[in-house]
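A.B. asks: got a structure for you, letters missing:
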């Protein structure tokens, strides 16, 4: 049964199903921390680069479900603002991936996200509840970083959220916009990942085997988010971003300093 897959025992299959379920819940709108945890779980079974190759076709399928679920529930202005920088970041990541380790990128992104959370916690209640205005310069910076880290470390969520969460969009619009932006980013990443040889028969067979779990989890995430009020949604987003920052700092530190 397992010969054509990237793992060869039932325990690995269960862990792989758990990993794509976490990614699916994240794709449904429950935050990037679950996606990173899912990626980390899958990396326990196969090498990280192979895990990324297995997940990308699944991500594309989940993107299709998420786009259908959140169709037109997005901020067109925000998409236009964030997408150019994100695509530039993907291009930079492709060009420089051989020179920068995943560990360094994860550590930097984790520290930035943690500082962002600290700033939010120390701000007054009124400041936390006040929507921040658009800032084209900040949007260009964070979207470029998001596209770059999405390519080299599958950690595009924190930089993106650092800019978009303080805008305090309605939960449905926030989620729909995130889905639209990262769907395009993932589609663009197909070309470089194909060039890296990550779409071989074994990886694609593994992706196909795990796809039903991923799609069901995505729909579950959508159903949960659509029932959340803004005063509940945003504390969850900040909490998930905090968990994500801790995970990234831990992984990056282990890679850089061998902790």
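C.D. replies: Cool, got the structure. Computed from a prediction, not measured in an experiment: that's the story for all the values here. Numbering: from 1, shown residues only.
A.B. asks: from here on, contacts and neighbour counts on C-alpha atoms
C.D. replies: Will do.
A.B. asks: what sits against the closest residue to residue 97 other than its chain neighbours?
C.D. replies: The shortest distance from residue 97 to any residue other than its chain neighbours is 6.0 Å, reached at residue 152 (Cα to Cα, 6 or more residues apart in numbering). With contact taken as Cα atoms under 8 Å, 6 or more residues apart in numbering, residue 152 is in contact with 93-94, 97, 102, 105.
A.B. asks: element containing residue 152?
C.D. replies: In the assignment (DSSP states H and E), residue 152 maps to helix 136-153.
A.B. asks: how about that helix, which residues are buried there?
C.D. replies: Counting neighbours by 16 or more other Cα atoms under 10 Å, one finds that the buried residues in helix 136-153 are 139-153.
A.B. asks: ok, the residues you listed vs residue 83, which is closest?
C.D. replies: residue 143 (7.0 Å; Cα to Cα).
A.B. asks: these two touch, right, the closest one and residue 89?
C.D. replies: Yes. With the criterion set as Cα atoms under 8 Å, residue 143 and residue 89 qualify as a contacting pair; they are 7.5 Å apart.
A.B. asks: ok, residue 7 - how many residues close by?
C.D. replies: 16 (other Cα atoms under 10 Å).
A.B. asks: where does it land in three-state SS?
C.D. replies: Under the three-state scheme (DSSP: H, G, I helix; E, B strand; the rest coil), residue 7 adopts coil.
A.B. asks: hmm, back to that, looking at the buried residues of helix 136-153, which is nearest residue 25?
C.D. replies: The shortest distance between residue 25 and any of the buried residues of helix 136-153, using Cα to Cα, involves residue 150 and amounts to 18.0 Å.
A.B. asks: now that closest one: closest residue in space that isn't a chain neighbour?
C.D. replies: For residue 150, the nearest residue in space outside its immediate sequence neighbours is residue 156; the separation is 4.0 Å by Cα to Cα, 6+ apart.
A.B. asks: the residue nearest to residue 27 when sequence neighbours are not counted is in what secondary structure piece?
C.D. replies: Spatially, and ignoring its direct neighbours in sequence, residue 27 is nearest to residue 218 (5.8 Å; Cα to Cα, 6+ apart). Under the criterion of DSSP H and E, residue 218 resides in helix 201-225.
A.B. asks: comparison target below:
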């Protein structure tokens, strides 16, 4: 299923900024916006190639961010989301095997647009954290959704956030819990991605070349955290996501 990745000028003109942007997001502006790299790559690669290429790079970024949040997470929320993600990952693997590229483009495009709608609803107050903390049932549903969307498009952030925002977590604990949860979820995706044949030799060459870019992005994110207004960063993110999401939906339907 993986196919060859052509490492030409067009690839690097898109891939380097996309990976750098994802690293900056992971390092300084919460990891959710790192999802923007996948739709951008899906404009020049087959959708399954885009998600497969980003997986090892996201894992490199996870390791880069892990040190700052080591053991600052909430074990209860992290454990529930990790366990609940397993059936979601399995569903994602089944969907991956059965779906065609245009369906993937449509799904990634829809998730990109929905991601922007979710974030804007949170920031404008249309979507507020639940007054009562979500219990095990709600957390399990969020975890399953997180596992599925993470498997097919690396966009598990919103379902996880819906659950964690309802819990009594401070900012640091929230971020640390996100880091450890997605570190494990991304690690669990490697065997099924490999079994589905999503990796290729050219892709590994691209990953080796882009890994320093990913780490540089994380470092740059740390440096820019207090220098670049979050509204500006996320405003640009939403514009990119809306544009790429709309393009992927158009391509899939046409």
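C.D. replies: Here it is on my side, so go on. Not measured: the values here are computed from a predicted model.
A.B. asks: work out the TM-score between the chains.
C.D. replies: Once superposed, the chains reach a TM-score of 0.78 (TM-score structural alignment, normalised by the length of the second structure), with 246 aligned residues with a Cα RMSD of 3.6 Å.
A.B. asks: quick revisit: among the contacts of residue 152 of the first structure, who's most crowded?
C.D. replies: Of all the contacts of residue 152 of the first structure, the highest neighbour tally under other Cα under 10 Å goes to residue 93, namely 23 neighbours.
A.B. asks: enumerate every residue touching the residue nearest to residue 27 of the first structure.
C.D. replies: For residue 218 of the first structure, the contacting residues are 21, 23-28, 62, 65-66, by Cα under 8 Å, 6+ apart.
A.B. asks: separation between the residue mapped onto it from the second structure and residue 22 of the second structure?
C.D. replies: Under the alignment (TM-score structural alignment), residue 218 of the first structure pairs with residue 218 of the second structure. As for residue 218 of the second structure, its distance to residue 22 of the second structure is 8 Å (criterion: Cα to Cα, to the nearest Å).
A.B. asks: again with residue 46 of the second structure
C.D. replies: When Cα to Cα is applied, the distance between residue 46 of the second structure and residue 22 of the second structure equals 19 Å.
A.B. asks: those two: which has the busier surroundings?
C.D. replies: Between residue 46 of the second structure and residue 22, counted using other Cα under 10 Å, residue 22 has the larger neighbour count: 30 against 20.
A.B. asks: any idea how far the residue nearest to residue 133 of the first structure when sequence neighbours are not counted is from residue 128 of the first structure?
C.D. replies: Using Cα to Cα, 6+ apart and skipping residues adjacent in sequence, the residue nearest residue 133 of the first structure is residue 167, 6.5 Å away. Counting by Cα to Cα, the gap from residue 167 of the first structure to residue 128 of the first structure is 10 Å.
A.B. asks: and the helices in the second structure?
C.D. replies: Listed in chain order, the helices found in the second structure under DSSP state H are 9-28, 37-41, 47-66, 75-98, 101-124, 136-153, 157-165, 171-195, 201-224, 230-253.
A.B. asks: need the contact partners of the last one.
C.D. replies: Residues outside helix 230-253 of the second structure that contact it (Cα under 8 Å, 6+ apart): 29, 33, 36, 39-40, 42-43, 102-103, 105-113, 116.
A.B. asks: do the same with stretch 76-84 of the first structure
C.D. replies: 136, 139-140, 143-144, 177, 180-181.
A.B. asks: pull the most distant pair out of these.
C.D. replies: Going by Cα to Cα, the two entries of those that are most distant from one another are 136 and 180, at 19.0 Å.
A.B. asks: how many neighbours does the closest residue to residue 216 of the first structure other than its chain neighbours have?
C.D. replies: Among residues not flanking residue 216 of the first structure along the chain, residue 24 sits closest, at 7.5 Å (Cα to Cα, 6+ apart). A total of 31 residues lie near residue 24 of the first structure under the criterion other Cα under 10 Å.
A.B. asks: same deal with residue 44 of the second structure?
C.D. replies: Using other Cα under 10 Å, the number of residues around residue 44 of the second structure comes to 16.
A.B. asks: could you do residue 111 of the second structure as well?
C.D. replies: Residue 111 of the second structure has 20 neighbouring residues, counting by other Cα under 10 Å.
A.B. asks: distance of it relative to residue 148 of the second structure?
C.D. replies: Here residue 111 of the second structure is placed at a distance of 12 Å from residue 148 of the second structure (Cα to Cα).
A.B. asks: distance from stretch 236-244 of the first structure to the second structure after superposition?
C.D. replies: By mean Cα distance after the TM-score superposition for the first structure, the fitted stretch 236-244 of the first structure averages 8.4 Å away from its aligned residues in the second structure.
A.B. asks: any idea what residue 160 of the first structure aligns with in the second structure?
C.D. replies: Under the alignment (TM-score structural alignment), residue 160 of the first structure maps onto residue 160 of the second structure.
A.B. asks: that match and residue 223 of the second structure, how far apart?
C.D. replies: Using Cα to Cα, one gets 26 Å for the distance from residue 160 of the second structure to residue 223 of the second structure.
A.B. asks: OK, contacts around residue 225 of the second structure?
C.D. replies: Residues touching residue 225 of the second structure, when contacts are defined by Cα under 8 Å, 6+ apart, comprise 28-29.
A.B. asks: now residue 69 of the first structure
C.D. replies: 219, 222.
A.B. asks: same thing but at 10 Å, please
C.D. replies: Applying Cα atoms under 10 Å, 6 or more residues apart in numbering, one finds that residue 69 of the first structure lies in contact with 28, 63, 176, 179, 218-219, 222-223, 226.
A.B. asks: of these, which is the most crowded?
C.D. replies: Neighbours here mean other Cα under 10 Å. Within the contacts of residue 69 of the first structure, the largest count is held by residue 28, at 31 neighbours.
A.B. asks: residue 144 is in contact with residue 156 of the first structure, correct?
C.D. replies: Yes. The pair residue 156 of the first structure and residue 144 qualifies as a contact (Cα atoms under 10 Å) at a distance of 9.5 Å.
A.B. asks: between those two, what contacts are shared?
C.D. replies: 86, 89, 150.
A.B. asks: specify which member of these is nearest to residue 205 of the first structure.
C.D. replies: Once Cα to Cα is applied, the member of those that ends up nearest residue 205 of the first structure is residue 150, at 23.8 Å.
A.B. asks: relative to residue 134 of the second structure, how far out is the aligned partner of that closest one in the second structure?
C.D. replies: Under the alignment defined by TM-score structural alignment, residue 150 of the first structure is paired with residue 150 of the second structure. If you measure residue 150 of the second structure against residue 134 of the second structure using Cα to Cα, the figure is 21 Å.
A.B. asks: figure out the length between the terminal residues of stretch 162-177 of the first structure.
C.D. replies: 14 Å.
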